[in-house]
Every structure is written in C-alpha cells, then in structure tokens.
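1. Have a look; sequence and predicted model below, questions after that.
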Amino acid sequence: MTHEVINQAPARAGLNEYLINPAMTEAVKRYDAQWATAQLSEVGALVGQADFQRDAELANTNPPVFASHDRWGNRVDAVDFHPAYHRIMGAAISHGAHTSCWSSPRPGAHVARAATFMLFAQIEPGHACPVSMTHAVVPSLKFTPSLASEWLPKVYSRVYDPQLQDPATKTSAIFGMAMTEKQGGSDVRANSTRAVASSDGSWILTGHKWFCSAPQSDAFLVLAQAPGGLSCFLVPRVLPDGSPNVFRIQRLKDKLGNKSNASSEIELDGTVGWLLGEQGRGVRTIIEMVAQTRLDCVLGSAAGMRQAVSEAAWHVRHRSAFGAVLIDQPAMTAVIADLQLEAEAATWMALRLAAAYDDPSAAAFSRLATAVAKYWVCKRGPNHAYEALECLGGNGYTESFPLARRYREQPVMAVWEGSGNVIALDVLRAMAREPESVAAVDQELASALGVYPVYDAHVAATRKLIGQVAADPAAAAGQARRVVEALALGLQSAVLIREAPAAVSDGFVAARLGADRSFEYGSLDAGLDLAGIVARA
C-alpha cells in the first residue's frame, strides 16, 4: 500500500496555455490583436503539451557544449545543442515569435507577436534570447539600407536553420549581440575593440567581448571604436565567400540559470564586419535593438510569473492537507490571489507596452514606460517565483518540477540589457532630455483618476516626486529607484483600473498602494474578492 501514489497533483499538461490565461486573452482583445486568436490558441495548445514541456526540460538538463576545434585540429568554435533545443527554436520561429510584427505589420501586430513570444517563454525561456535579439535587430538594420535589403528577408523567414554557412545560400538568419567588455560592462564608451576600414568597404575588428549572447547565431551587432568614435558593426559568422569569419569563442558562461541558452566570451582578431549606421553613432544605432530587447525582458518576466502562479495554483487545487484542499484554506487562497495580482499586473503592463509599439504616436510613452517596466517587472520576478515555488513545498525545491528552473531564470531578465541602477538612471535621463515622455506617462496615469482615492493620492505623490527630481538634478540619482517604483506602480494600477475586472483592480490597488500593504505575498484584506482573483490563476 505504501507504493500507491495518492494526494499528489497530476502532471500539468494537455492544457491550452493561451485560452486559460484570462489576462492575456483579454489584453489581446483590448489591444486590437483579436485577429490572432486562432494562431495564439494553436501556440497555447502546443506549449501545453507534455512533449513540449519535456523538450524544455531536456534543453536545460543538456545545456549547450562548446568545442574550439574539431577532431583533426581545425578551429571551429562550435556550440552544440540538444535536439530538444532545436525543436523549440524551430517551433518559435515557425510561429513568428521573432519577427512577425515586422514582416506582417497591421494593427495589433506587436501585441500578437508579444503574446506569441510570452507563450513560448512561459515554458522554455532560454531560447527566447536569440528569438528576442532576432526580433530586436530589425530597426537597427534599417539604418543601412544595403545591409537591410540583404539581411531582413532572412530575419523575417519562418524557417529555422541552425547550420552556419554562406549567407547567400541561407534563406533565414538568427541574430545575436556583443556590446559589453570586461573592463567596462554597461559603460560601453570604455570599449577597447577597434575597427579599421578595409579597401573593399568592410571593416576589420580586433578586440574582445565579455558577454556575447547566442554565439551560434548567423550574425551579430558589435560595438567597436572606429576613427569617428564608437560605432556599430554587423559581423557574420560566415563570410560571403563561404569561409569562416574570425570569431573565437573563449568559453561559454556557467550561469545561475538560463542554462539552455549559450552565452559566451569571444575574441575578434582580424574579424570582418560592415558598418551599420554612421561612424561615432554606434550607441544610437544599437539602442534601437536594446529598446526592443528591454521590452522582451518585460514580456519574459511576465511569462515567468504566469508559469509560476499557474503551477502553484495547479498544485494547491490538487493537494489536500489538514482535512481540506489547499486552495480552500484561507492562508493559501490569499497567497495564490496575491501571486495572481502580480502576474496580471505584469501581463497587462507588458501588452499595453506592446500596443504602444504598434502606435507611432505613442513613441514618447513607450520610451519612458518601457524602461520603467523593465526595471520593475523584472525585479519583481525572482521573489514571485520563490513564493510560487514554496506553494509546492519540497516538490517545488526539486529539479523534477519546473519552478526551481524558473526561480533561477527570473534574475537574468533584471540583469540583461541594463541592471537596476542602469535602468533607473536611464529613466532619469529620459525624463530630463525628453520631457514629452513625462507628459505622455502622466497622461496615462491621469486616465485612471477618480476611481480609487488611494490611487489618486499615489499619482499626486508621484507628480510631487518628479517635480523634486527635476528641481534638483544633482540629487536626482539618489532618488532614481524611488521615482521608477512610483511610476511603475502607477502605470500598473492605471491599466488594471481601466481594463481589468473589478476584483483584480480592487485587489491590486489595495495590496500595492494601500496603507496596510505588506512586504510579503498573501497579506491581503479578507474583504477583497480573493476567490474571483484565484479563479483567474
């Protein structure tokens, strides 16, 4: 009898992860992407399958392996992946998780692409790195029309081909990025990689990169010092004549999480590249890519929150203790409700941002709001994952369940493309240099006034704080995180007040802005509609 398994949750598989995610389905409809419902439902069913989830596990338990030379001694700089990783990449690319919004523009295209990306990232986040960079490279490529005409058709392709070969013979391409160096990190102006013009119009690069994401990609955007200053270059792994470019992978990074994705250190030594944009305007050129990947960090963190709370809710609906199903016990009800509030706020904020990228007139809003969301949503991810993990008890702490992997994964979104202080200071910089962005965000905050007195008070306090920072720029840096947090909570509250069901907006405003708000998940006012919130998890 002791071998009979009872009171354990069944496998959470065979569910349509799109159709059972009410925040996502409601936001997709609200932001003009209802036309994508059939495709999103197809993706939701795919990622909910047990074999897809098994591939996600295999891609992480069998991480990429680097080989500097082949068995005959030839330098190859190869990164080999488990077949499960390639299956996941192939599925994401074929469903347009990378560039569908660029290749088929229409109202709601960025929202539909964002939702597709989130569904794949919810189950396997590591592959989302090259998918995101391939998406994000599009606006940067357009700075040089000749390079855009050569590479954009390959980037738009729905075919995934991991083989490195002459670009002219490939119909598709995946892009990576290499900006930071060991002596400077986020301070890319300290980069020492040099670029010298060649007689044939190309450039020769010499230097190193401390973090090169997805080194198996077909091509990369790389920053290097040219005679005219820091500039951006397109560097392919294989040259137009089919010969390998000099792209020496020094090692793969042994990371806390993000195990299925290869991150590396590389050396460039007579490496051929092509100037993208203008000399001396490298940051301006690559910042277009950075802005898009920052949005994807928000999408990825929100997707992680959805995975975390849905796994936790599934477990407590199928597990009993002390004479009752866990979800029906008030303490657990409050925890799941609070985790769902966080996930809903992140999802609504993420897709509201994606909608802004569909609207050319919303550029000022997206400039500031993306940085605010990147800071806040990504920082909220790790502790959210931990609390969800704890709902599973000892099971959650084991590698047999996905939340241990998710807990290690969430911090990368906060670190990548600008860690906390870098992003917070960027928010201050945007506020000072682009006052129209402050006005656009304030308009968003104002759109939800008059419903909750506590929200109105928060907006008034936020406006006062912004005024103080503007009046004393010398002291602004010390207040950067405080400003960003106030803006983030305001933006999340505003979108929920306008768009989400009353149970969600009531709960979020009370839990995050109310006078009795708590530092820990699960300390909610019993008068809130906790059952209604939990039902959405």
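-> All right, it came through fine.
2. going forward, measure contacts and count neighbours with C-alpha atoms only.
-> Will do.
3. nearest spatial neighbour of A97, skipping sequence neighbours?
-> Nearest-residue entry for A97: F117, 4.8 Å, with adjacent residues in sequence omitted and distances by C-alpha to C-alpha, 6 or more residues apart in numbering.
4. Now name the helix or strand holding the one you found.
-> Element membership of F117, judged by DSSP states H and E, is helix 109-123.
5. Just list what that helix packs against, helices and strands only.
-> Counting contacts by 3 or more C-alpha pairs under 8 Å, 6 or more residues apart in numbering; DSSP states H and E, helix 109-123 packs against helix 22-30, helix 37-47, helix 100-103, helix 128-141, helix 282-318, helix 330-357.
6. and here's the other structure:
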Amino acid sequence: MLTHEVFNQVPPITPFDASRDPALLTGLHREGAGWAEAGVRELGALAGSERVQEWGRLADEYPPVLHTHDRYGNRVDEVEFHPHWHDLMTVAVEHGLHGAPWADDRTGAHVARAAKFYVWGTADAGHMCPISMTYAAIPALRHNPELAAKYEPLLTARTYDFGLREPSSKAGLIAGMSMTEKQGGSDVRANTTTATPQPDGTYRIVGHKWFTSAPMSDIFLTLAQAPGGLSCFLLPRVLPDGSRNPIRLQRLKDKLGNKSNASSEIEYENATGWPVGAEGAGVKTIIEMVNMTRLDCVIGSSVGMRAAAVRAVHHARHRKTFGAALIDHPAMRNVLADLVIESEAATTVMLRLAGATDRAAADPAEAALRRIALAVTKYWVCKRAAVHAAEALECFGGNGYVEESGMPRLYREAPLMSIWEGSGNIAALDALRAMGTRPETVEAYFAEVSRARGENPHLDHAIDRVGKELADHTDIEYRARRIVELMALVLQGAQLVQHGHRAVADAFCASRLGADWGAAFGTLPTGVDTTAIIERAFV
C-alpha cells in the first residue's frame, strides 16, 4: 500500500543532443570547419543517448584494476577495464578524436576534432585522457622523423586495437605520457630518471615515475637525464623482438575523479627507449606535447561547464518551488544565466584556440597568438570549472549531492584540468615567460583583442588596463595571476563581442569586465536578458 504519492521530481535528461549548442555550431563554421557539422551532430546525439550515458556511468563506477602478476607468479603488469571503457574508446578513435587531424589536410581539421572532443566528452571524461595523449604525442614525435614515419600512421589510424602486442603489428596505437616524479612534480628539470646510451642507438632507462597517464597505452613519451641533459624518449610496452619492455606498474592512483581512467606509478627497470629529439632538448621537445594537452584541458573544462549548465537549467525547468517553476524565480534566473555565460565564454574562446592551432603552421601571427592565448586561457578557464560545477550542483539542492544526479561526478572531475600539466601558477608564470622571451606574442594578443574595440566600453577599458598592467614590471611575478586573469577575461570578452550572442556578450562585459558583479555566480547586474541567455542551454 502506498503511503504517499511521489511528485515534483525532475525527469531524466537523457536522451539529449550534446551538439545542440549554438556557441559550438556557430564557432565550428566561423573557424573553418563547417564541413564537419554532420559528424559533430551525429556524435553529439550518440553521446547524449541513454546507452552511451550508461557506458560512461558504469566505466566510472567500476574503475580499472591492476594485475601485477598472473596466477603463477609471473609479472604481467596489466590493467583490466570495464567493458564499456573499450566501447567509449572505440567510438572516440573511430571518429578521429585522437590523432586524426594530423593526417587530415582539410581546413579546420583541428577545429573539427575539438568540436567532436567537446560533444563526446559528455559521455565520460576519463577515457578522453589517452585520446588526448595520443593527439598530443604526434608533434613531439616528429622531432625524430624515423620514429614518426614508423608510428604516426598507426597513431592516426581510426582503429582501436587494445592489447599487449608489438606496436607495428597492430592496426592502431594509443600513446601515453610519463613525466612526473615525486621530487619534482611540475618541475620536470628535477627529474632523476637516467638514460644510458647503448651501442645500437637506444638508451637504457632507469627510474621511478610518480604519475603516468594511461599505462595500458602502446607507446609512451618520457623524460630522463641523458649524458647531454634532460631528454625525451619513446618507450614501447612491447619491444620489436616481441619481448616486454620492463616497465613495471607499481600501483594505480586512487584519485578524486577521473575514475574510469587508469593512472599509475611505474618503475623503469633498464627499459629500452629511443631518443625523440636531441640530448638535452627534452623540455623543448615535450613542450610540443604540452601545448596540445593545454588545448584539450581548455576543451575538457568547457565540456564540464556546458554539461553543468545544461543540467542545472534542465532541473530548474522541471522542478517547482514556492508555487512556481524553479526557473521562473528571479534569483535562480540570475544564477542560471551566469552559469550559461561562463560556459559560452569558455566554448567560444576554445574554438578560437583550435582555429589558431589549424593556422599556426602557415601563419606566424596565429602561432604567436596560440602560444600566449593557450597559456592564459588554460589558467583561467580550467580554474573556473571547479567553482562553476559547485554552483551548478547547488541549483539541485540536496538532489545534486547524491550520486544518482550525476552532479558529484562532474564536481569531482572539475579540478583536474587546472592541475594537469601544472597548477595555476605554472600556467600564469609560463604566460609571463612567453611574453618576456617572445614579444611577438604580446603583439598578437593585442592585435586579436583590438579587433573588438569600439563595440563595448567595458571591453575597451579592460584592454587599456591590460596594457597598463604589462607596462608595470614591479613585482610582476607576484602579480602573475592578476595579470593573466585579466588577459583571459579580455580575450573571452573580445571573442563574445565579435562572435557571440548579443545578450551573452553584453552581460559578460558588464559583469566580468565592468565590475558590476559579485564574488559568486548569480550576481549579474539588472537589465540582463536572462531569458535569451538561459534558452541557449536548452537541449
């Protein structure tokens, strides 16, 4: 016998179309990849389907398990995944989210890949890590043309071929990254792993890595101290003769989020590596990889913000409180609009960065812009993701605090992109370093944001403020975050004023640049067109 009727509960958001995002689709065309819209839409509908959302949930809820030895005591160093992990990886690789843009000479190939990464990321964040590593490994690998010729066709192939076999015998490869050590963290020059040259041109690698991404990958890029200094090496899990490279998986990390993905501590026990780039040029070589992962960090944070905003709006549309739909209460409309504004600003600048990646090889100005804009945007957008997720979760009240809502998973995931490759200080200081050593990056930045001059007085004033901040070198390292935050906000504002929805751009500039904003989301000034803004999060 029922004791009461359950009502006023929000229906599931699935199925939904993750590509139903006006900022994404307009940016896709603006940045030269309109030809990819059909593929983006196909992947977006698949990502939001009940089936694929369940794949992501199960892969996250049942994380990978490390098997160091088999039943007989033999060392195996294998990671077992939930079957849906492999389903997610298969779709990602088949749609070219890994290395495909490097083998595609069409205009906008990197933009198309960014858009697909963005929509598919709503299924599960964890498996996007090895996808990102594979994408990022290719420009670094090109520092050794012989290795690139051997492995690049397999890294760009659209076949997910899981299993421990000699790389050249497989139909497709996944790449990992192994840089971080306990004593150094982001300070990779504190690396103590050693690389001893051998007569055959290989190196013997000995050392301990505290955090190795995707240890089930086929090949890894790693840093080690060679006689000529810190250098980059490629290590396959299986050597050309079919024997296992002695890369020992010691344990998997018990992480805050990103549960579906395996992250490990490893030991190199005289493992065999091939040099990628010259001895002593390890940091210069690996920065190619870092630049690509920075782009994916921005995409990943944008994915999380869009997912959080969409879910908050969906909940508010269907939940009734105090005699009205939650979305109709003025205070809630302020919060929801603010969340959507933050999300659209991230998405819009992300697509601009992907466009710069496409054009950088042929256009020095775009290359210079990409260098500085990636650093400042990685700092700010990735840092905003965590507070954005917290505010979106709060829109659900107690319903958002339980796992079934999906919001705790988003919340746990949110800090990762800011930490990846180095915390906020690393990105902020790198931006200052870029401007100090490459003055053309400053010129490219101001050329970009100045295209929006005259469209919004708050933006114009903020551009002038950036100039004053950069002209003052007093305590500049102490002021690094202040400067880079302002640069990132101005870059976002300039993109929105030129290309965004008018209501979103006006509200962004008035709040973020005009100082008519509080310390929390939901403190937008009066006069904002919240209806037009919130509707952009309907799916």
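-> Happy to help now that I have it. Just so we're clear, the structure is a prediction, and the values are computed from it rather than from any experiment.
7. still on that earlier bit, against structure 2, where does the helix holding F117 of structure 1 fall?
-> Alignment note (TM-score structural alignment): helix 109-123 of structure 1 is matched to residues 109-123 of structure 2.
8. Figure out how far that stretch is from the centre of its chain.
-> Its chain's C-alpha centre lies 10 Å from the corresponding centre of stretch 109-123 of structure 2 when counted by C-alpha atoms, centre = their mean, to the nearest Å.
9. returning to what we had before: distance to M413 of structure 1 and mean neighbour count added to the helices and strands packed on helix 109-123 of structure 1, as a markdown table?
-> Below are these laid out as a markdown table (distance: least, C-alpha to C-alpha, whole Å; neighbours: other C-alpha atoms under 10 Å):
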| stretch | distance to M413 of structure 1 | mean neighbour count |
| --- | --- | --- |
| helix 22-30 | 20 | 20 |
| helix 37-47 | 21 | 20 |
| helix 100-103 | 22 | 20 |
| helix 128-141 | 10 | 24 |
| helix 282-318 | 5 | 25 |
| helix 330-357 | 13 | 25 |
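10. Show me the one of these that comes nearest R248 of structure 1.
-> With distances scored as C-alpha to C-alpha, the stretch of those nearest to R248 of structure 1 is helix 128-141 (19.0 Å).
11. State the number of residues packed around G163 of structure 2.
-> The criterion is other C-alpha atoms under 10 Å. On that basis, G163 of structure 2 has 13 neighbouring residues.
12. May I have the secondary structure class of it?
-> For G163 of structure 2, the secondary-structure state derived from DSSP: H, G, I helix; E, B strand; the rest coil is coil.
13. what does it align to in structure 1?
-> Checking TM-score structural alignment: G163 of structure 2 goes with Q163.
14. can you give me the strands in the stretch 51-200 of structure 1?
-> Read by DSSP state E, counting those that start in this stretch, the stretch 51-200 of structure 1 holds these strands, from start to end of the chain: 65-69, 75-80, 175-178, 194-197.
15. Once aligned, what mean separation remains between the last one and structure 2?
-> Comparing strand 194-197 of structure 1 with its match in structure 2 after superposition yields a mean distance of 0.8 Å (mean C-alpha distance after the TM-score superposition for structure 1).
16. Buried residues in stretch 355-371 of structure 1, which are they?
-> Residues of stretch 355-371 of structure 1 classed as buried: 355-358, 362-371 (neighbour count, 16 or more other C-alpha atoms under 10 Å).
17. of all those, which two lie farthest apart?
-> The widest separation within the buried residues of stretch 355-371 of structure 1, taken as C-alpha to C-alpha, falls between D358 and A371 and amounts to 17.3 Å.
18. Quick check: closest non-adjacent residue to the residue minimising distance to the centre of structure 2.
-> When C-alpha atoms, centre = their mean is applied to structure 2, the residue found nearest the centroid is C297 (2.3 Å). Of all residues not flanking C297 of structure 2 in the chain, M417 sits nearest, at 5.1 Å (C-alpha to C-alpha, 6+ apart).
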